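Asker: Following is a predicted model, sequence given first.
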Amino acid sequence: MKLSLCAIVKNEEARLAKCLNSAKSIVNEIVVLDTGSSDRTIEIAQNLGAKVYQFSWNNDFSTARNEALKYVIGDWVLVLDADETLTPKIKSQIRQVIEMPEYILVNLLRYEVGANQAPYSMVSRLFRNHPKIKFSRPYHAIVDDSISEILRKEPDWQIGHLEEVAILHEGYQQEVINKQDKFAKAKAAMEGFIATNPHDPYVCSKLGALYVESGKVAEGIELLQRGIASKQSNMDLMYELNYHLGIAYTRNQDIRKAVSYYQAAIKLVVMPILKLGAYNNLGNLLKALGDLRSAKSAYEMTIRIDPNFVTGHYNLGMTLKAMGLFMDAISAYQRAVQLNPHYADVYQNLGVVWLKIGNQKASLAAFNKAISLHEMNNPKEAIRLRQGLEEMGLL
């Protein structure tokens, strides 16, 4: 089976080479649709062997993605954005799965680089070059609607998924969002769509979450609840709607209701790794309510799902410290700094626990490490911590 990489781009000279090179060894062609670059994007794509086509941007991602599909000649299509890369480990699995005759779509697991919570999502980015597959929705364009329509008429097809992380995404880091004004672009595109599709659960979820993030909590809650009430959502989308309602009610200080939505999200039958954010946020709320035992169980579930989830180890350490289980807390903190040696808050809390059990030498070493890390990213906290240690006679 021949595999085509398909991407739409604009002014991506800084990231495009990394993206295309990550997949170049497993694809048979690279199709790049440029939507008006004024930098070296086109030159870079052509130098890497891509077929480059031009398209006038019209504020609709689905239109652009469908235009790009017109030029694909492979049997399967892999879609990446310039701020995404394919993981090396997934390449052999992709090659194997596209040889399986039963699949029309294979969902891929995406990891948000730098995300502190909910870092995983399933994305429909690997599919057959079927004439009826097309993207829909102007922002967060997806092929899922057309796939559902095909399955109604051709029920023998199946949808699969790969459980290993396939795509690394760097586009949702805060500095990238701010630079590219992503929230404003997303809001404008989705508000236009929801005006004529008021009960679309996918856009209710995405736009509702965006409203909550931007402070329009009441509007966000209304949209998220509308998405659930539509009864058109699949399990993954139902999880997302409940998860974002948990965030929304936390913003409203309605902790009990937030807990109920996180618990509803966790009960849904979706891949465990997608539940990471709900378990972590639930743990935070339970800890705030004083239910340390239940919070501990929630955090333990996060690291059972993903042993490399640094935030889970840190939060578990904080809970164990609050429970007076100091040696267990030290173990949790040490695992967190093994995974992320630059996590200043972990060293700071590790210093506190070492001090509580009387190991002043280890405590001072941890505090000094925290100070050196804070000096790079949070100088005020470094000064505050140093002054506190001096007042205690430790420095």
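Answerer: Noted; the coordinates are in hand. In this text the structure is predicted, and so the values were computed from the model without any measurement. Numbering: from 1, shown residues only.
Asker: rest of the way, CA atoms for contacts and neighbours
Answerer: Fine.
Asker: Relative to residue 170, how far out is residue 85?
Answerer: Note on residue 85: its distance to residue 170, by C-alpha to C-alpha, to the nearest Å, is 9 Å.
Asker: And for residue 242, the neighbour number?
Answerer: Applying other C-alpha atoms under 10 Å, we find 26 residues neighbouring residue 242.
Asker: try residue 70
Answerer: Count around residue 70 with other C-alpha under 10 Å applied: 11.
Asker: Mind checking which of residue 85 and residue 170 has more residues around it?
Answerer: Using other C-alpha under 10 Å as the criterion, residue 85 and residue 170 rank with residue 85 on top: 23 against 18.
Asker: so what's that one closest to, chain neighbours aside?
Answerer: Counting by C-alpha to C-alpha, 6 or more residues apart in numbering, residue 85 lies nearest to residue 19, which is 4.8 Å off, once chain neighbours are set aside.
Asker: dropping in the other structure now:
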Amino acid sequence: MIKLSLVMIVRNEEKKLERCLKSVQALVDEIVIVDTGSEDSTLEIAKAYNVKLFQYPWNNHFSEARNFALSKSTGDWNLILDADEWVTKGNRQQLNTIMDNQQAIGRIRITSSFFDGEESYTHCYTSRLIPRGIFYKGRIHEQIDSALPRVDCELEVAHDGYYKTDKSERNLALLLSEIQDYPDDPYLHYQTAKEYYGISDYENANKHYVLSYTYLSGYENYYPNVVVDYLYNIMKYGNMQKGLEIIQSEETRMRDFPDFYFVCGLFYMNLVSSDVSKYLHLLLQIQSNYIKALEIGETSKYLTVEGTGSYAAAYNLGVFYETTGDTQEAIRYYKEAEKYNYRPALNRLAALNH
């Protein structure tokens, strides 16, 4: 019988830990929790679930803390979760199909909620089910240090750790420290850029997006996300000409990524609005990019923002048609977005009396 352990590191998670443990206790044979200095009731909550509990002095290094926790596991396999995550779908039998038959790393589907003017969601598959003897590397945004193949599990997890919270100060300090040791690492520069973007420091974000984009080999699984997020930052920071160059050079590589065409639609909308006389000839690029996003549809291949291949693209296309005077087409696409109960579309249809 294969033994599966849940392995966690926690600190001051009294508001979320029980939700996580309740969701996973039927899936695992052992729960290993390493606490890095809680000052609330986290430890008492953990003890109520009969966990193996250890203390680890926090040293600003996520991988070292995770690897200490992994060293305390007695499982043949380890499932890695954080306290702000909880299982929403899946069962042990499905996990056994991975653990019984494959020497591989299991990827679980994580849906993360965030607030960007409205509640939004990203979806991605992340490596979290690992055989004994596999460990992590990296001070922050740590990654599994293994060349084993990745396979997708039928396990779905929700995550709300970045919903209306600000961890940028802590994250930036760790990332900038790591960059001193690995100045040419595109992943570190990408994560640093995202942190600066999150606090609206678009100038510093741009510096790190440039470095990340420069150091990319082209084979990274996060390459498409660097391109898309770089374009979002360019719209905030400026240098739209650079954005045009990126779009033109990356379209072939991004041909199956709805988020790319979605951001291109926004980009051309901003570009045309900035100087109508100069960029009017690009007006139809707004339309064509949103249509391409809809043709691709939602994807599970990449880390993606929900709606870029469905309701958000349909709504923006409706706005385009309404703005250009084609009310019937606007209504058509608002109704497509309405199928997802997308409130902005409902509001526009109400305003148009449909």
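Answerer: Arrived safely, thanks for sending. Here the structure is a predicted model, which means the values were calculated and not measured.
Asker: circling back: in the helix or strand containing the residue nearest to residue 85 of structure 1, which residues are buried?
Answerer: Per DSSP states H and E: residue 19 of structure 1 is located in helix 16-23. Going by neighbour count (16 or more other C-alpha atoms under 10 Å), the buried part of helix 16-23 of structure 1 is 16, 17, 19, 20, 22, 23.
Asker: Could you do stretch 197-207 of structure 2 as well?
Answerer: 197, 201, 202, 203, 204, 205, 206.
Asker: What's the match for the second one in structure 1?
Answerer: Right, residue 201 of structure 2. Residue correspondence to structure 1 (TM-score structural alignment): residue 201 of structure 2 is matched to residue 216.
Asker: Could you check how far that match is from residue 187 of structure 1?
Answerer: 12 Å.
Asker: Over to residue 367 of structure 1?
Answerer: 43 Å.
Asker: Who has more neighbours out of these two?
Answerer: Shown here are residue 367 of structure 1 and residue 187; by other C-alpha under 10 Å, residue 367 has more neighbours (27 against 17).
Asker: correct me, but that one touches residue 345?
Answerer: No: proximity of residue 367 of structure 1 to residue 345 does not meet the contact threshold set by C-alpha atoms under 8 Å, at 9.6 Å.
Asker: just checking, what's the longest strand in structure 2?
Answerer: Across structure 2, the longest stretch assigned as strand under DSSP state E is strand 119-131.
Asker: quick one: contacts of that one?
Answerer: Contacts of strand 119-131 of structure 2 with the rest of the structure, by C-alpha atoms under 8 Å, 6 or more residues apart in numbering, involve 76-81, 103-114, 144, 150, 152, 300-306.
Asker: Report all helices and strands that the next helix or strand after it contacts.
Answerer: Counting by DSSP H and E, the next helix or strand C-terminal to strand 119-131 of structure 2 is strand 136-137. When contacts are defined as 3 or more C-alpha pairs under 8 Å, 6 or more residues apart in numbering; DSSP states H and E, strand 136-137 of structure 2 packs onto helix 62-71, strand 143-144.
Asker: Relative to structure 1, and after superposing, what's the average distance for strand 136-137 of structure 2?
Answerer: Superposed on structure 1, strand 136-137 of structure 2 shows a mean distance of 1.6 Å to its aligned residues (mean C-alpha distance after the TM-score superposition for structure 1).
Asker: Next, the buried residues of the longest strand of structure 2.
Answerer: 121, 122, 123, 124, 125, 126, 127, 128, 129, 130, 131.
Asker: Tell me the counterpart of the fifth one in structure 1.
Answerer: Taking TM-score structural alignment, the alignment pairs residue 125 of structure 2 with residue 122 from structure 1.
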